[in-house]
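**Student:** below is the sequence, then the predicted model.
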Amino acid sequence: MKIKEIIVVEGKDDTSAIQRALDADTIETNGSAISEETLEKIRLAHEKRGVIILTDPDFPGEKIRKTIIEHVPGCKHAFIDKKDARPKNGRGIGVEHASPEVIRLALKDAHLMVNTKTEDITREDLIDAGLIGGTEAASRRGRLGELLKIGYTNGKQLHKRLMMFQISRQEFAEALEHVLREEEQ
């Protein structure tokens, strides 16, 4: 399987994991302090072939995403869940630990983030759904992020990602219903 877009990852181990999963080119950020030279490579890749950002599901990975969004808007985003990014020994977290199948699925489900002011789902909807505040909020957000393929978020990030990925009220309701049914079992 060959991917047209260039995949932005954090380091060499991530590139190796991508190449075990499929035929793709990568750009490595070499950490969260992305150089201007690397941002320029990402800009050029975006113009010529398109870019998919696939970073670790942790704070530095989110920081890299935000930096790229700020400097190169219009990139696609792929997410791997934390549970799929842990090594067998349980230490660390990263794309390099994900199986080839998980990587292929994440890339297949890559989304385009769009800055939008349209608010289909409000913050109050998230509170009412038990996704902000309460004892189950974090685990519900985690599962919802998995189902919608938008990654794990805190409450504030969830609202922003729902808007950026243009998740419809119906998609949100169906995913939430699925999460709540799982809790009952």
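**Tutor:** Right, received. Where do you want to start? Predicted model only: the values in this text are computed from it and were never measured.
**Student:** going by C-alpha atoms from here, please, whenever you check contacts or count neighbours.
**Tutor:** Noted.
**Student:** just checking, what packs against the top helix by length along the chain?
**Tutor:** Secondary structure assigned by DSSP state H gives helix 169-184 as the longest helix of the chain. Helix 169-184 is packed against helix 137-148, with contacts defined by 3 or more Cα pairs under 8 Å, 6 or more residues apart in numbering; DSSP states H and E.
**Student:** run the angle between the helix it packs on and helix 169-184 for me.
**Tutor:** 120 degrees (axes from the mean of the first three to the mean of the last three Cα atoms, to 10 degrees).
**Student:** buried residues in helix 137-148?
**Tutor:** The neighbour-count check on helix 137-148 (16 or more other Cα atoms under 10 Å) flags 137-138, 140-148 as buried.
**Student:** can you list the residues you listed in TSV and add distance to His159?
**Tutor:** TSV is the format used below for the buried residues of helix 137-148 (distance: Cα to Cα, whole Å):
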residue	distance to His159
Ala137	13
Ala138	14
Arg140	14
Arg141	11
Gly142	13
Arg143	15
Leu144	12
Gly145	11
Glu146	15
Leu147	15
Leu148	13
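**Student:** put this next to the previous one:
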Amino acid sequence: MKVKEIIVVEGKDDTQKIKLAVDADTIETNGSAIGEEVLKQIEHANRKRGVIIFTDPDYPGKRIRHIVSEHVPDCKHAFLPKHMALAKYDKGVGVEHASIEDIREALSRVYEVSPDAEGNLHKGDLIPYGLIGGPLSRQRREKLGNRLHIGHTNAKQLVRRLNMFQITKDEVDRLMKEIIQEEKDGK
């Protein structure tokens, strides 16, 4: 699989793993203290070929995604669920720990940011599904994020991400009915 866009990752271990999975170029942020020079490089890469942000599913990865997105708002996004990025022998989490298949799958489900980030979903739309303010809210948001391949979020981030990636109310409704049914069935 060849990836036209340049993939923004956190470090050289991520680059090595991605190159095993796909034919792609990367830019490494070298952690969450992203320098101005790296941001300029990402901005230039985005103008020339496009950029996919593919960071670890942890706090530093989310922070890097946010910093890059703020600086280069029209980047594309790929997400890897946390359970697919866990190290086998230590407590690490990251793209470098994912399987080749999971990396390919994540990169095949890239989202583009909608120019109209306001979208059609609001926090109130998510309350009936127990995604906000309920005892199972966090688990349900995680399940929904995994099925949509948009990463794990808090309630406010979920609304923003659903709208950014133009995910419809009908799609959320369909998936949440499945998730709630599975909970009832004990899956």
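**Tutor:** Structure received. Because the structure is a prediction, the values reported are computed rather than measured.
**Student:** if we can go back for a sec, relative to His97 of the first structure, which of the buried residues of helix 137-148 of the first structure is nearest.
**Tutor:** Nearest to His97 of the first structure among the buried residues of helix 137-148 of the first structure is Glu146, at 17.5 Å by Cα to Cα.
**Student:** got the contact list for the closest one?
**Tutor:** Neighbouring residues of Glu146 of the first structure by Cα atoms under 8 Å, 6 or more residues apart in numbering: 81, 152.
**Student:** so what's Ser114 of the second structure up against?
**Tutor:** By Cα under 8 Å, 6+ apart, the neighbours of Ser114 of the second structure are 163-166.
**Student:** try Gly133 of the second structure
**Tutor:** Residues in contact with Gly133 of the second structure (Cα under 8 Å, 6+ apart) are Ile127.
**Student:** which residue is nearest the middle of the second structure?
**Tutor:** In the second structure, the residue lying closest to the centroid (Cα atoms, centre = their mean) is Phe79, at 2.9 Å.
**Student:** can I assume that residue is in contact with Gly151?
**Tutor:** Yes. Judged on Cα atoms under 8 Å, Phe79 of the second structure makes contact with Gly151 at a distance of 5.5 Å.
**Student:** joint contacts of those two?
**Tutor:** Overlap of the contact sets of Phe79 of the second structure and Gly151 (by Cα under 8 Å, 6+ apart) consists of Pro57.
**Student:** just the helices in the first structure please.
**Tutor:** 12-21, 36-48, 59-71, 100-108, 123-128, 137-148, 155-164, 169-184.
**Student:** would a markdown table of those with distance to Ile3 of the first structure be doable?
**Tutor:** Below are the helices of the first structure laid out as a markdown table (distance: least, Cα to Cα, whole Å):
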| stretch | distance to Ile3 of the first structure |
| --- | --- |
| helix 12-21 | 11 |
| helix 36-48 | 13 |
| helix 59-71 | 20 |
| helix 100-108 | 9 |
| helix 123-128 | 35 |
| helix 137-148 | 22 |
| helix 155-164 | 23 |
| helix 169-184 | 27 |
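**Student:** looking at the buried residues of helix 137-148 of the first structure, spot the one nearest Leu176 of the first structure.
**Tutor:** Nearest member of these to Leu176 of the first structure, counting by Cα to Cα, is Leu144, at 6.5 Å.
**Student:** the closest one: what's it in contact with?
**Tutor:** With the criterion set at Cα under 8 Å, 6+ apart, Leu144 of the first structure makes contact with 175-176, 179.
**Student:** map it onto the second structure.
**Tutor:** Taking TM-score structural alignment, the alignment pairs Leu144 of the first structure with Leu144 from the second structure.
**Student:** kindly report the same for Val72 of the first structure.
**Tutor:** Using TM-score structural alignment, Val72 of the first structure pairs with Val72 in the second structure.
**Student:** ok, that match touching Glu43?
**Tutor:** Yes. Under the criterion of Cα under 8 Å, Val72 of the second structure makes contact with Glu43 at 6.0 Å.
**Student:** distance of Arg109 of the second structure from Tyr89 of the second structure?
**Tutor:** When Cα to Cα, to the nearest Å is the yardstick, Arg109 of the second structure and Tyr89 of the second structure sit 28 Å from each other.
**Student:** ok, the two, which is more surrounded?
**Tutor:** With neighbours defined as other Cα atoms under 10 Å, Arg109 of the second structure and Tyr89 compare such that Arg109 has more, 14 against 6.
**Student:** ok, Ile167 of the second structure - contacts?
**Tutor:** Ile167 of the second structure neighbours (Cα under 8 Å, 6+ apart): none.
**Student:** how close does it get to Val72 of the second structure?
**Tutor:** Ile167 of the second structure is 21 Å from Val72 of the second structure, by Cα to Cα.
**Student:** cool, and Thr153 of the second structure?
**Tutor:** With Cα to Cα as the criterion, Thr153 of the second structure and Val72 of the second structure are 21 Å apart.
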